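[1] Sequence unavailable; structure follows:
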């Protein structure tokens, strides 16, 4: 049984005043795990606000090294010290804006493991790749290259985010979501055995209250990585509720 996960990625958004809403989020007694990933300057405050609540806090990125001359970067251990339980690695915006390769992402995931954090490893295709004949092979190669050999169901979550759907309001068809998530599950199980069968796989890309319930019907969708709709409790709570009901 894989516990559902509703993860919110605030990206470069958020103010201290917005943190007050976090402790109002709830998934019920046995409901989904709830994770919010605010910008780094808000991590400690967010952890304080959510202390004792159902909400956990995560980072949006980490460096592969534990320390050193890396101006502007954050070590995974620093995120842990700030109160984080998880960190996103390999988001398409990091891959595009900072030229991160699968090898970079894998090294960051390994750093997260070493710090005691869960790594949320992001993979996904461009629109051109989606329209081409090799789309699933491209996603599978990303999955293989970005996921360390030491990945387990406890330290790893996979987030499938089609790049062309992020923040655009466009969403793949249910057939495409099902096909892609089934492929990811099959690859994880083939590589990691029982651990791969129990790794959670999230969908991300314009998830909102109006489409969440349908997306969560897919057998191998274990939750969502949500962007803009996670900034307000009034938008994110219905997504959590839809996940709890799935």
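    Yep, it's here. Fair warning: this is a prediction, and the values are worked out from it, not measured in the lab. Numbering: from 1, shown residues only.
[2] C-alpha from now on. contacts and neighbour counts both.
    OK.
[3] Give me the outermost residue of the chain relative to its centroid.
    Here the chain reaches farthest from its C-alpha mean at residue 69, the gap being 27.6 Å by C-alpha atoms, centre = their mean.
[4] what about that one, which helix or strand?
    Residue 69 is located outside every helix and strand, with elements delineated by DSSP states H and E.
[5] Next one: it from residue 6, what distance?
    Separation of residue 69 from residue 6 (C-alpha to C-alpha, to the nearest Å): 34 Å.
[6] Check the gap between residue 179 and residue 10 for me.
    Separation of residue 179 from residue 10 (C-alpha to C-alpha) stands at 28 Å.
[7] The two: which has the busier surroundings?
    With neighbours defined as other C-alpha atoms under 10 Å, residue 179 and residue 10 compare such that residue 10 has more, 20 against 14.
[8] which residues does the more buried one contact?
    36, 37, 38, 39, 227, 228, 230, 231 (C-alpha atoms under 8 Å, 6 or more residues apart in numbering).
[9] next, the one to line up against it:
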């Protein structure tokens, strides 16, 4: 039985002071023995968030990282820096990184490999645009992203990767894929992992849905067979996040 994982992706929101105050208020409210809970926060918020969540079961993740340990990469953050701080997760290949910062499948693949090398769990994102969905190529597009993102990994490594399916047309728009649409793509992701790495590996991989997840739709989405939690954007910045974490109540 795959354990659900619900991760908040704060994006470029909350100053360090705001982050500390929010986590102080929320840590007891989102503590859970039923699911894994993670806050993925801006780099400058990592230290105060780690301090506030010390001693809890809530994981802390970064929203990106470089694929080199060190070097002349002005403005970048290395995986070793994150590891030493105590960061345990990192979001990689988010559609906003791909769209605004020209990240490619090859770059995402390098980052996934590096995260695993240093012992940080990668949350690898994939998703299609509205135009791609309307053209009927959603599944083909997602299959390519998954194959490229996991290229060169062993089955044991793939089992440690969290895959987040986020239809780009549903991110921050208030539009949400129906539970059936989300399940269809998450099932296709599990199938392509199975084709490459075997069914045993595919059954262990956790696949999240992201895209306007809310307290109102979380239970229906997470009830789907191949949806193992959510990568939550805007709602993770508010008290509503506790409703998503405790969706079973």
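    Ah, there it is. Predicted model, so just to flag it, every value in this text is computed and none were measured.
[10] Tell me how the two chains score on TM-score.
    Here the superposed chains carry a TM-score of 0.94, computed using TM-score structural alignment, normalised by the length of structure 1; 242 aligned residues with a C-alpha RMSD of 1.4 Å.
[11] Need the counterpart of the residue farthest from the centre of structure 1 in structure 2.
    Residue 69 of structure 1 maps onto residue 72 in structure 2 when the alignment is built from TM-score structural alignment.
[12] ok, now how distant is that match from residue 117 of structure 2?
    From residue 72 of structure 2 to residue 117 of structure 2 the distance is 21 Å (C-alpha to C-alpha).
[13] Residue 166 of structure 1 pairs with which position in structure 2?
    With TM-score structural alignment as the criterion, residue 166 of structure 1 lines up with residue 171 in structure 2.
[14] what's the burial count for that match?
    Residue 171 of structure 2 has 20 nearby residues by other C-alpha under 10 Å.
[15] next one: residue 208 of structure 1
    By other C-alpha under 10 Å, neighbour count at residue 208 of structure 1 equals 20.
[16] Please name the residues that touch it.
    Per C-alpha under 8 Å, 6+ apart, neighbours of residue 208 of structure 1: 226, 229, 235, 236, 239.
[17] any idea where the strands of structure 1 begin and end?
    Per DSSP state E, structure 1 carries strands over the ranges 5-9, 33-37, 55-59, 86-89, 118-123, 156-160, 200-204, 223-226.
[18] what stretch of structure 2 does the fourth one fall on?
    With TM-score structural alignment applied, strand 86-89 of structure 1 matches the range 89-92 in structure 2.
[19] how big's the offset between that stretch and structure 1?
    With mean C-alpha distance after the TM-score superposition for structure 1, stretch 89-92 of structure 2 departs from structure 1 by a mean of 0.5 Å once superposed.
[20] just to revisit the earlier point, could you measure from the match of residue 69 of structure 1 over to residue 112 of structure 2?
    Residue 72 of structure 2 sits 21 Å away from residue 112 of structure 2, taking C-alpha to C-alpha as the criterion.
[21] which one of the strands of structure 1 lies closest to residue 74 of structure 1?
    Residue 74 of structure 1 lies closest to strand 55-59 among the strands of structure 1, at 9.4 Å (C-alpha to C-alpha).
[22] Can you give me the stretch of structure 2 that the closest one aligns onto?
    Per TM-score structural alignment, the counterpart of strand 55-59 of structure 1 in structure 2 is residues 58-62.
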